[in-house]
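Following is a predicted model, sequence given first.
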Amino acid sequence: MKNKIQINNRRYIGCKTKLLNNIEEAINTFNFNFNEASVFADIFAGTGVVASHFANLGYKTILNDTLYSNYVIYKTFLGAGTVDETKIENIIIDFNSINGEELEDNYFSRVYGNKYFSINDAKKIGYIRDQIEINKPNLSEREYYYLITSLMYATDKIANTVGHFESFLKKAPQDKNVTLHLLQINPNIRPADIHNIDSNELVKRIKCDIAYIDPPYNARQYVNFYHVLENLARWDKPTEFEGNSMKFKRNNLKSDYCRKKAPMLFEELINNLDTKLIIVSYNNTYKAGSISSINTISEDEILNVLSKKGKVNKISINYNPFNAGKTGLTSHMEYLYICEVID
């Protein structure tokens, strides 16, 4: 089976794949003395691409995200445990041979069919997810996460959306025959320390050499963009939904960094960090036309908090990210704030 999927092969708002070299160069600017014991912590890990990059460079890594769907992806690509690829490949071949048209309606097709996916694709997705759960006793923990991850990536690829699940397109979804793939896993990296908790709680428990901070930028909640994948990963099968977009009840998954208390939380997080170098990634959406796209933390607030922790340097980068819609921005800038912590 060719064309293995890599960790960055998904559509995700604010994904930092294009910034990896900039982040690495920023670290090198401070003459950071890397060694085998160096720890890189990605506090708001999102897709996991930043931590994955530094894991491949030899760092010990810590990843965290409040979305369980992202946690599953980290456990697959960067976690501990074994994967029998021949066994997984045979399972995926069997899954891909399924004809959705021959399946009965199931939870997933009843909720998302004829909205985000065709009925046949939704039936196939739901059936496969049920089969993964049924076969869980015969899978290692990592194999279990692997199959869910492969299904999530396949599901995301065929969704009837503009690239996220805030809403679906008005046109009726067509059959696209959802297809799972093997995943590109590096067997030579050290297993990451992976968490699925509040970031401000995480920093009280860890110690690292480099802390990468990429918090939500604005009022747009990430769980609203990825609620379908979150539901698919959790598989609790909730029955209460909001609106035509079929968002399940998710208040416990909404981030306070998208609210007015964000500056206070940011200061608390930075104050509790035990690290040598802090890198904060932020952008200029505070100039956006959309109210929901305006930054919840100002640049002055970031600089004020970091300057109390150590010596700060700012790097500006022209950057056109994948985003959720019209922001009114004609020029998008990404900023890296590098803080060399002073004891």
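Okay, I see it. Residues are numbered from 1 along each chain as shown.

can we go C-alpha only for contacts and neighbour counts from here?
Fine.

Make sure Val72 is indeed in a helix.
Yes. Inclusion of Val72 in a helix is indicated when DSSP: H, G, I helix; E, B strand; the rest coil is applied.

mind listing what's buried in stretch 196-213?
Of the residues in stretch 196-213, those buried under the neighbour-count criterion (16 or more other Cα atoms under 10 Å) are 196, 198-200, 202-203, 207-213.

secondary structure class for Ala41?
strand.

hey, where'd the strands end up in the protein?
Ranges of strands in the chain, per DSSP state E, are 39-42, 60-64, 193-195, 210-213, 241-242, 247-248, 277-283, 310-318, 333-341.

The fourth one packs against which elements?
Based on contacts counted as 3 or more Cα pairs under 8 Å, 6 or more residues apart in numbering; DSSP states H and E, the elements that strand 210-213 packs against are strand 39-42, strand 277-283.

Same check on the fifth one?
Taking 3+ Cα pairs under 8 Å, 6+ apart as contact, the helices and strands that strand 241-242 lies on are strand 247-248.

and the closest residue to Lys176 other than its chain neighbours, how far is that from Thr86?
In space, and not counting its chain neighbours, Lys176 is closest to Ile158: 6.4 Å by Cα to Cα, 6 or more residues apart in numbering. In this view, Ile158 and Thr86 are 26 Å apart by Cα to Cα, to the nearest Å.

From the neighbour counts alone, determine which of these two ranks first.
The neighbour count for Ile158 versus Thr86, taken as other Cα atoms under 10 Å, is higher for Ile158 (20 against 9).

Can you tell me how far that one is from Ala262?
Distance of Ile158 to Ala262, computed by Cα to Cα: 34 Å.

Comparison target below:
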Amino acid sequence: MGYRYIGSKVKVVDNVIGKITEICPSKGRVADLMSGTGVISTELRKRDYKVTANDLMTYSYHHSIVNLKFSSSPKFEKLLNFISNIYDLDIELSPYENVINFLNNIKPKRGYFWNEFSYEGNPQNTERPRNYFSPENAQKLDGIREVINNLSCDHIINDLEKSLLLHDLIMAANDIANIAGTYGHYMSKLNGRALTELKLKCTELFLKSDVENHIVMQGYAEENANKIQCDLCYIDPPYMKRQYAANYHILETLARGDEPEAIGVSGLRPWRDQYSNFCTKTKIRESFKTIIENMECNNFLISYSEDGLLSIEDFELLLSNFGDVNIETFSHKRFRSNNSSLKNELVEYLIHLQC
């Protein structure tokens, strides 16, 4: 399983972590203010930092819970008792493995995902069926989604266990989605891994008895900034006009476990409640100003890109109003959708603002 996610810091994690360790010693408090897939937060935890992870998206919240809040392997005690009434558990497997086997064998259902996001469906707001998932995988998603929701409502799984199972479901769906790069649209024909069967897998958890050191938040960075006190704040803002809430609407629906109205050809959920000012050239400056002025922090490290809405010169000028600015430049391979005309190499910047 892997992240298919624009802006993921998997490829540049060493650059980012190296700069953080240069500015802030280990065991300090670091805020990952737009945590996304949680790659940076996880690496910080491994290096004994105290992490505050925040993101606007619900799926990112669950990723961060999984990355930061497990100190031991999940026991799933109530759920295993529930499952054992249905069939015999495999004593050679861990509780977590038994639960994943249980979910992988849930009876498929022709529900919301099958109807709205497979070519066999009959979507409400467009005449043409959508093709994000094969009909078989869409039915599996519907079956597993319903079971996880019911288990949570019936208190058979706790919040921590729910986050883990939703994380696993999101990762499994992401692995077989019929998309070129984002969920802004689907491929016309099923091909490649979209033809393979949806299968949940156990996440390799990083287990450490430090969960009390870490805080996971969800919300707008501008609104949560005044609730955070840290030695360093790392910010990885969106670079483009396209909103993440629209690009990854299906992952958000999986994370929320709801059935929103699917709008238009792409089947977007209503997403204005997760509109980001960082995707708007006229508002990005005020958002950075709000964060820097309201957070109790003297060091900000910002990832930025040559694709950003502001030129690096404009961005440096903006930040220089708040303190000393130092910029490091490096290149890496770009995330590209299929058939993209963009160049392979992307210039990125690490900007240190010391207030």
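Done, it's in. This is a predicted model, so every value here is computed, not measured.

List the TM-score for the superposed pair.
With the length set by TM-score structural alignment, normalised by the length of structure 1, the two chains reach a TM-score of 0.87; 318 aligned residues with a Cα RMSD of 2.0 Å.

Redo the strands of structure 1 as CSV? Include distance to Asn135 of structure 1.
Converted to CSV, those look like this (distance: least, Cα to Cα, whole Å):
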stretch, distance to Asn135 of structure 1
strand 39-42, 32
strand 60-64, 27
strand 193-195, 24
strand 210-213, 37
strand 241-242, 28
strand 247-248, 26
strand 277-283, 41
strand 310-318, 47
strand 333-341, 44
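
To which residue of structure 2 is Lys276 of structure 1 aligned?
Under the alignment (TM-score structural alignment), Lys276 of structure 1 maps onto Asn298 of structure 2.

which residues touch the spatially most central residue of structure 2?
Nearest to the mean C-alpha position of structure 2, by Cα atoms, centre = their mean, lies Ser60 at 3.3 Å. Each residue near Ser60 of structure 2 by Cα atoms under 8 Å, 6 or more residues apart in numbering is listed here: 35-38.

Throw those into a markdown table and include distance to His214 of structure 2 and neighbour count, thanks.
Formatted as a markdown table, the entries for the contacts of Ser60 of structure 2 read as follows, by distance: Cα to Cα, whole Å; neighbours: other Cα atoms under 10 Å:
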| residue | distance to His214 of structure 2 | neighbour count |
| --- | --- | --- |
| Ser35 | 13 | 30 |
| Gly36 | 16 | 28 |
| Thr37 | 16 | 23 |
| Gly38 | 13 | 26 |
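
matching residues in structure 2 for the longest helix seen in structure 1?
The helix of greatest length in structure 1, counted in residues with DSSP state H as the criterion, is given as helix 141-158. The alignment of helix 141-158 of structure 1 onto structure 2 (TM-score structural alignment) spans residues 159-176.

average offset between that stretch and structure 1?
In the superposition against structure 1, stretch 159-176 of structure 2 averages 0.6 Å from its aligned positions (mean Cα distance after the TM-score superposition for structure 1).

just to revisit the earlier point, so how far is Phe300 of structure 2 from the residue nearest to the centre of structure 2?
Ser60 of structure 2 sits at a distance of 21 Å from Phe300 of structure 2 (criterion: Cα to Cα).

Stretch 276-287 of structure 1: how far from the chain's middle?
Relative to the centre of its chain, stretch 276-287 of structure 1 is centred 17 Å away, using Cα atoms, centre = their mean, to the nearest Å.

and for it, what are the contacting residues?
If you take Cα under 8 Å, 6+ apart as the criterion, stretch 276-287 of structure 1 is touched by 208-215, 217-218, 293-296, 298, 327, 329, 332-342.

From the residues you listed, list just the buried residues.
Neighbour-count burial within these applies to 208-215, 217-218, 293-296, 298, 327, 332-341; the criterion is 16+ other Cα under 10 Å.

any chance you could map the helices in the stretch 151-300 of structure 1?
Taking DSSP state H, counting those that start in this stretch as the criterion, the stretch 151-300 of structure 1 contains helices spanning 199-202, 222-225, 227-234, 262-272, 299-307.

now the ones you listed in TSV, with distance to Glu24 of structure 1?
Formatted as TSV, the entries for those read as follows, by distance: least, Cα to Cα, whole Å:
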stretch	distance to Glu24 of structure 1
helix 199-202	23
helix 222-225	26
helix 227-234	30
helix 262-272	21
helix 299-307	20
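
corresponding residue for Asn277 of structure 2 in structure 1?
The pairwise alignment with structure 1 assigns Asn277 of structure 2 to Asp256, based on TM-score structural alignment.

My error: substitute Lys241 of structure 2 in the last question.
Aligning on TM-score structural alignment places Lys241 of structure 2 opposite Ala219 in structure 1.

what's the neighbour count on the residue nearest to that match when sequence neighbours are not counted?
Residue nearest to Ala219 of structure 1 in three dimensions, not counting chain neighbours: Cys258, with 4.3 Å by Cα to Cα, 6+ apart. Each residue near Cys258 of structure 1 was counted by other Cα under 10 Å, and the total is 22.

picking up where we left off before, pick the most deeply packed of the helices and strands packed on strand 210-213 of structure 1.
Mean neighbour count, computed with mean count of other Cα atoms under 10 Å, is highest for strand 39-42 among those, reaching a mean of 26.

List the residues that contact Thr290 of structure 2.
Taking Cα under 8 Å, 6+ apart as the contact definition, Thr290 of structure 2 lies against 222, 225.

quick one: it from Ile284 of structure 2, how far?
For Thr290 of structure 2, the distance to Ile284 of structure 2 under the criterion Cα to Cα works out to 10 Å.

The residue in structure 1 that the residue nearest to the centre of structure 2 lines up against and Phe77 of structure 1: what is the separation?
Following TM-score structural alignment, the counterpart assigned to Ser60 of structure 2 within structure 1 is Asn70. Here the distance between Asn70 of structure 1 and Phe77 of structure 1 works out to 11 Å (Cα to Cα).

close enough to count as contact, Ser188 of structure 2 and Tyr132?
No. With the criterion set as Cα atoms under 8 Å, Ser188 of structure 2 and Tyr132 do not qualify as a contacting pair; they are 9.0 Å apart.

quick one: which of the two has more around it?
More neighbours surround Tyr132 than the other of Ser188 of structure 2 and Tyr132, with 29 against 12 (other Cα under 10 Å).
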